[in-house]
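A.B. asks: no sequence for this one, just the structure:
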């Protein structure tokens, strides 16, 4: 069984989830993995196409590039339809991104109609009635980060790592942290990640200005830098305004550091899964009080969170089962 993944040969900036999935599948007996290229998708030999973020297939930086990619995407969809090759899609995001053109939306509608099975990363992802799916949890990062030496934890250090987007609430984190001054001695904040716009970078820097307890690194983090910030922190805070599937929370837990995240169904289930003391929740806007409360509660926990349900070899086998089921369903059409 040969599966064509929708991502090309990995680069240094490739999402680690995709790399770890590809490696797990290559370790799975009976599975051959191909990385995406337009030539392979149009003319290669494969049994199933695995889509991750389908909007990437139909977008582009310039109008000509978008039109070319959309024409090629349509040709791929026609080929898949005529040869009864199924599409399996991992549902990373609950909704499509904003700003899609009518043509992009139409092509995504075609991809949705041709999708035979979906993989959701947690049991709270809502899917349309009648859709075939399997839940395969996002795998851990323990093996991914094993090559890096963890740092000694610094008492009172709060950490944030990851891309900085408006919806991730980083400005609220800086504001809430500043409110801890005079309420708790010895607190520091280390914040690392690349802002999506220069305006957002300026806003975060302005909010932090004048507080010597805050250290900013507003740029892409290498894996070594991420491990350094996370493992030196006593608590990692992810103040997202919306959180559904968070690789950031799993990265921190994989490095044996507790997290403070929004209170929602996904994160409550994650808390139950990994064990007491590892996942702390805040409701509404992040406040100084919620940061201090989480720090106090995080002091009592087991040595490591339980991430046994997120083993990658298990995920590889479960993905292979989904591919086989999709192929069988395609043959019955």
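C.D. replies: Alright, I've got the coordinates. Fair warning: this is a prediction, and the values are worked out from it, not measured in the lab. Numbers count the residues shown, from 1 in each chain.
A.B. asks: alpha carbons only for contacts and neighbour counts from here, please
C.D. replies: OK.
A.B. asks: Would you map the helices across the stretch 51-200 of the chain?
C.D. replies: For the stretch 51-200 of the chain, applying DSSP state H, counting those that start in this stretch gives helices covering 55-58, 63-83, 102-114, 142-145, 170-178, 198-208.
A.B. asks: Give me whichever of these is most buried.
C.D. replies: helix 170-178 (a mean of 21; mean count of other C-alpha atoms under 10 Å).
A.B. asks: Looks like residue 28 contacts residue 318 (just checking).
C.D. replies: No - counting by C-alpha atoms under 8 Å, residue 28 stays clear of residue 318, with 9.7 Å between them.
A.B. asks: Make CSV out of the helices of the stretch 51-200 of the chain and add distance to residue 238.
C.D. replies: Shown next, in CSV, are these (distance: least, C-alpha to C-alpha, whole Å):
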stretch, distance to residue 238
helix 55-58, 26
helix 63-83, 34
helix 102-114, 30
helix 142-145, 19
helix 170-178, 8
helix 198-208, 15
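A.B. asks: right, so of those, which gets closest to residue 23?
C.D. replies: helix 142-145 (11.1 Å; C-alpha to C-alpha).
A.B. asks: also this one, for the comparison:
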């Protein structure tokens, strides 16, 4: 379903294209779908009830409900969202879920969140996984979804999203880092499962001649933020840079780094931050999982280094692994956005009848 076949396809997406600070992954996906003839429209509950849609494509279903509001608002949101999805599907729309996570990072233990997600997954008509292994994990966690079609559409690259990576020495000067020592970077939103506290402790335990570490990103949990602040106090080799990172600083941080480390306690279904690092020409250290082995198949062993134990092993691998040259770049052609859009539209075609898509 590309070109003329995709023209007129009515696709409603969440998060919506007009959201502030939209993830660059989504910006590129939506632009690529529009270029292929299927421009996405914003997810609105009114649209589900009143417009004839072909596809409702949701990435993070937990974002459809205002969980920080009063209980009655949350309950009303849950009812309205589920009712809207039910009505849209009865009118012919197909519900597509891209499985970025098996469960939400926050509020996963809330009974209302669990109820909402169970009802959402019962309505899903198509699962899009970012890796083959990710689809298998979804099926293990949610056996009912084995009965609906599943497609693999990989996470696209970030080559056009950020300013070019500049000179490493200049970036290190700007960040106050020693220009002669290896620099490890942990980048992205800081959550407990990402094990930044473990990586800080592991780097601090290395000899004084060991690498430097920068942890950069918004800290979601206040307790964790306080723990990290205390852990880096007085440490000259570890920098904590909490808060939202602007685009220019994203490139400065990666320019300064030799390698980007993801010492997660458990394996993830994907890592957009790892794809970002590769897009900016930096090798990554990730947990040895089937998902990350697929990423290594795409870009090569020199760019994806793995560990199997704890943060101490991740730090040791990052400190000692052989890395590509500063000016080398991985081949990310398999993650190009025109192909991502084509594969997404082909996934839609699994559940949207051709006659309806062309009508």
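C.D. replies: Arrived safely. For clarity, every value in this text was computed on a predicted model and none was experimentally measured.
A.B. asks: Return the residues in contact with the spatially most central residue of structure 1.
C.D. replies: Computing the C-alpha centroid of structure 1 and ranking residues by C-alpha atoms, centre = their mean puts residue 247 first, at 3.9 Å. With contact set as C-alpha atoms under 8 Å, 6 or more residues apart in numbering, residue 247 of structure 1 has these partners: residue 138.
A.B. asks: That one matches what in structure 2?
C.D. replies: Aligned against structure 2 by TM-score structural alignment, residue 247 of structure 1 finds its counterpart in residue 272.
A.B. asks: cool, and residue 138 of structure 1?
C.D. replies: Per TM-score structural alignment, residue 138 of structure 1 is aligned with residue 155.
A.B. asks: roughly how far apart are its match and residue 25 of structure 2?
C.D. replies: 8 Å (C-alpha to C-alpha, to the nearest Å).
A.B. asks: check contacts around the match of residue 138 of structure 1.
C.D. replies: 25, 130, 272, 275, 335, 340.
A.B. asks: Confirm the last one sits in a helix?
C.D. replies: Yes - the assignment for residue 340 of structure 2 by DSSP: H, G, I helix; E, B strand; the rest coil puts it in a helix.
A.B. asks: Per the alignment, name the residue of structure 1 opposite it.
C.D. replies: For residue 340 of structure 2, the residue aligned by TM-score structural alignment is residue 315.
A.B. asks: Kindly report the same for the second one.
C.D. replies: Residue mapping for residue 130 of structure 2 onto structure 1 gives residue 121, with TM-score structural alignment as the criterion.
A.B. asks: Let me know how buried that match is, in neighbour terms.
C.D. replies: Neighbour count for residue 121 of structure 1, taken as other C-alpha atoms under 10 Å: 20.
A.B. asks: Apart from its neighbours in sequence, what residue is nearest it?
C.D. replies: Distances taken as C-alpha to C-alpha, 6 or more residues apart in numbering place residue 137 nearest to residue 121 of structure 1, at 4.6 Å, with adjacent residues excluded.
A.B. asks: so the one you found sits right up against residue 310, yeah?
C.D. replies: Yes - if you go by C-alpha under 8 Å, residue 137 of structure 1 and residue 310 touch, sitting 6.0 Å apart.
A.B. asks: ok, now which ones touch residue 55 of structure 2?
C.D. replies: Residue 55 of structure 2 sits in contact with 9-12, 93-96, 348, 352, where contact means C-alpha under 8 Å, 6+ apart.
A.B. asks: Map it across to structure 1 for me.
C.D. replies: By TM-score structural alignment, residue 55 of structure 2 lines up with residue 48.
A.B. asks: cool, residue 42 of structure 2 as well?
C.D. replies: When structure 1 is aligned by TM-score structural alignment, residue 42 of structure 2 is paired with residue 35.
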